[in-house]
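Chemist: this one's sequence-less:
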């Protein structure tokens, strides 16, 4: 007779689901370029604002009311049109659970953000993955053609993680005209602050949700604002659509520390723009260097670049040089980090292209 304890039964598809794999850390003298983190510390005054405003023995405001009010003023909406969550990924999970279940389908590009497949599976829905174009861009006509009467949600990532290109405004409008108005479209703009292409869709600046109430726009404080450890992001859209996700979000998941850090960061736009401009300059310099080395790098409008390759030795070569990158089966993603990381990255890229 077995002495092993009897464990609770779980859904077999969940038992087979691999856990999220975080980017590898670097040694003390290396560079962590595997998680798309901002290499800058929080903006001046942000840490102090958190320390002075937060009582650790009290629960946070479950609605993040102060932050919602500030974002509503910034984007010209009502506070009910704003939903704050523990990072934009938690909001994606909430929307998928609200919109899709067993028998339903969720359409997204592939390769794209690696959490999309698992979040869809956890919701009980079926993934419909539409391959990217050879240049790493979403194939929006193919995505529109993949929509069926079972489709409940479409997730668009712009700039696309991990390949880097954007969706243009014209492409987005044409896509929306081709899909049913009762299908939820999540526009995941986690890297929007790094975009410099004037043709790019800007979900908030262009207020796409006003004319298309089935569209929800997601943003985060993890990237440009450097608050990744605090896990805070937000969604803006029609309040009636957001209400569904309010019901599925984990209560009290946004800490008071995160809310006050986000509020303090919003008040420091000038400093954010300076830092973003510096990271964009490093990105463009890295892209140019990698292309000069012979790599076919897609146009990146994010804070990372993509090397298309199926050779696992490429990522190993970077890591052996103390450059922790993010390997995927079909490429390597390199986050834009410290200025001093650019030259060694290009040196390793030159050596790998010659193999």
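Modeler: Structure received. As the structure is a prediction and not an experimental result, all values here were calculated from the model.
Chemist: hey, let's count contacts and neighbours off CA atoms from now on
Modeler: Noted.
Chemist: ok, for residue 126, nearest residue in space, not its chain neighbours?
Modeler: residue 105 (4.7 Å; C-alpha to C-alpha, 6 or more residues apart in numbering).
Chemist: My understanding was that that neighbour contacts residue 125; is that so?
Modeler: Yes - assessed by C-alpha atoms under 8 Å, residue 105 is found in contact with residue 125 at 5.6 Å.
Chemist: intersection of neighbour lists for those two?
Modeler: Overlap of the contact sets of residue 105 and residue 125 (by C-alpha atoms under 8 Å, 6 or more residues apart in numbering) is empty.
Chemist: and residue 219, helix, strand or coil?
Modeler: Under DSSP: H, G, I helix; E, B strand; the rest coil, residue 219 falls in the strand class.
Chemist: second one coming, line it up with the first:
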């Protein structure tokens, strides 16, 4: 073959069509200065607990060694925390990493995954990357999952159903009663993933008792993370609770050594510091309630959020005005074109800046 043929466009490697057609995941914008309030990513605005920082510092001295690929110590600690066995725990680089393992492990090309929309943006991306088809079901009028419509969307190709509670970005949970009725109506060969990335911020009784549902319905899989309430977003560690057989499969589909030794040690230390973490969560919930009450008094119509964020439904003109106002004030928020804006609850000073901006635009909320 001539050099000209070797360099011809037809001879160059090309990406799969499923990859070239994927929408890029859009992370929250980052802070570029001390006066910028970075409220676009749902991170904890509190530092990690001191024990986690100390554990990372100690583990850093051994970073020349591979981590425990099976994450035995962490899986056993999670198992004790939740009353399951270590065999029912599968780890990954954040809950989104575990979700990719789930989709890879259960879906073949042409299979279907049902999810609510709008919900976590990575859902359809991961599904399409696996060659499967995402089936998006619109949220109901209260910004929550329309479980009846989701059940109706199930076909013989459905392999996985994704339920985000509290939902990201709207903050609306799924009640235990509604989710139990939904599980009764779904085929037992479909894996129902209850994504609880924000469960620590939810008020008691607002959402499902997912562990009770898991013990009753073996096709339930619980997905959780240390990125939010535990403040370990930068270390990337999440997990699933599922049957031992599925968990073993998720470990097989995982990227080897994906959860670093630093992440594993920090997660164990964070679980051991439960009271400190609970105190920080309580502060976020207090601020969330304060902000919601003030915004409603201003005239904004909000659904009660059970995450560490607030959601404002906004059409395109209102959204553009809000984004401009927040940008001018040095506040980074997460926008969803055509749907609305999500604002992470942070420290009181940053939250007050948000309230000031929204008060100035409150007349638009009822127009």
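Modeler: Everything's here; your move. A quick note: this is a predicted structure, and the numbers were derived from the prediction, not measured.
Chemist: Can you pull the TM-score for these?
Modeler: Between these two chains, after superposing, the TM-score reads 0.96 (TM-score structural alignment, normalised by the length of the first structure); 353 aligned residues with a C-alpha RMSD of 1.5 Å.
Chemist: still on that earlier bit, how close does the residue nearest to residue 126 of the first structure sit to residue 184 of the first structure?
Modeler: Using C-alpha to C-alpha, to the nearest Å, residue 105 of the first structure is found at 11 Å from residue 184 of the first structure.
Chemist: Work out for me the element residue 353 of the second structure sits within.
Modeler: helix 348-360 (DSSP states H and E).
Chemist: State the span of the first structure onto which that helix is aligned.
Modeler: Aligned using TM-score structural alignment, helix 348-360 of the second structure spans residues 339-351 in the first structure.
Chemist: Which stretches in the first structure count as strands?
Modeler: 31-32, 82-85, 105-110, 126-131, 151-157, 184-188, 215-220, 233-236, 304-308, 323-324, 326-328, 331-335 (DSSP state E).
Chemist: Report the buried residues of the fifth one.
Modeler: By neighbour count on 16 or more other C-alpha atoms under 10 Å, the buried set for strand 151-157 of the first structure is 151, 152, 153, 154, 155, 156, 157.
Chemist: Over to the fourth one?
Modeler: Within strand 126-131 of the first structure, the residues that qualify as buried are 126, 127, 128, 129, 130, 131, counting by 16+ other C-alpha under 10 Å.
Chemist: Return the residue of the second structure aligned against the third one.
Modeler: Spelled out, it's residue 128 of the first structure. Aligned partner of residue 128 of the first structure by TM-score structural alignment: residue 135.
Chemist: which other helices and strands contact the lengthiest helix in the first structure?
Modeler: Using DSSP state H, we find that the single longest helix of the first structure is helix 269-292. Here helix 269-292 of the first structure touches strand 304-308, helix 342-353, going by 3 or more C-alpha pairs under 8 Å, 6 or more residues apart in numbering; DSSP states H and E.
Chemist: Where in the second structure does the first one fall?
Modeler: Pointing back at strand 304-308 of the first structure there. Using TM-score structural alignment, strand 304-308 of the first structure pairs with 309-313 in the second structure.
Chemist: after superposition, how close is the matching stretch to the first structure?
Modeler: By mean C-alpha distance after the TM-score superposition for the first structure, the fitted stretch 309-313 of the second structure averages 0.5 Å away from its aligned residues in the first structure.
Chemist: coming back round to it: and the buried residues of strand 151-157 of the first structure, which is closest to residue 320 of the first structure?
Modeler: Proximity of the buried residues of strand 151-157 of the first structure to residue 320 of the first structure (C-alpha to C-alpha) peaks at residue 157, which lies at 31.2 Å.
Chemist: could the strands of the first structure go into JSON lines alongside distance to residue 277 of the first structure?
Modeler: Converted to JSON lines, these look like this (distance: least, C-alpha to C-alpha, whole Å):
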{"stretch": "strand 31-32", "distance to residue 277 of the first structure": "20"}
{"stretch": "strand 82-85", "distance to residue 277 of the first structure": "26"}
{"stretch": "strand 105-110", "distance to residue 277 of the first structure": "28"}
{"stretch": "strand 126-131", "distance to residue 277 of the first structure": "31"}
{"stretch": "strand 151-157", "distance to residue 277 of the first structure": "22"}
{"stretch": "strand 184-188", "distance to residue 277 of the first structure": "21"}
{"stretch": "strand 215-220", "distance to residue 277 of the first structure": "18"}
{"stretch": "strand 233-236", "distance to residue 277 of the first structure": "21"}
{"stretch": "strand 304-308", "distance to residue 277 of the first structure": "14"}
{"stretch": "strand 323-324", "distance to residue 277 of the first structure": "23"}
{"stretch": "strand 326-328", "distance to residue 277 of the first structure": "24"}
{"stretch": "strand 331-335", "distance to residue 277 of the first structure": "15"}
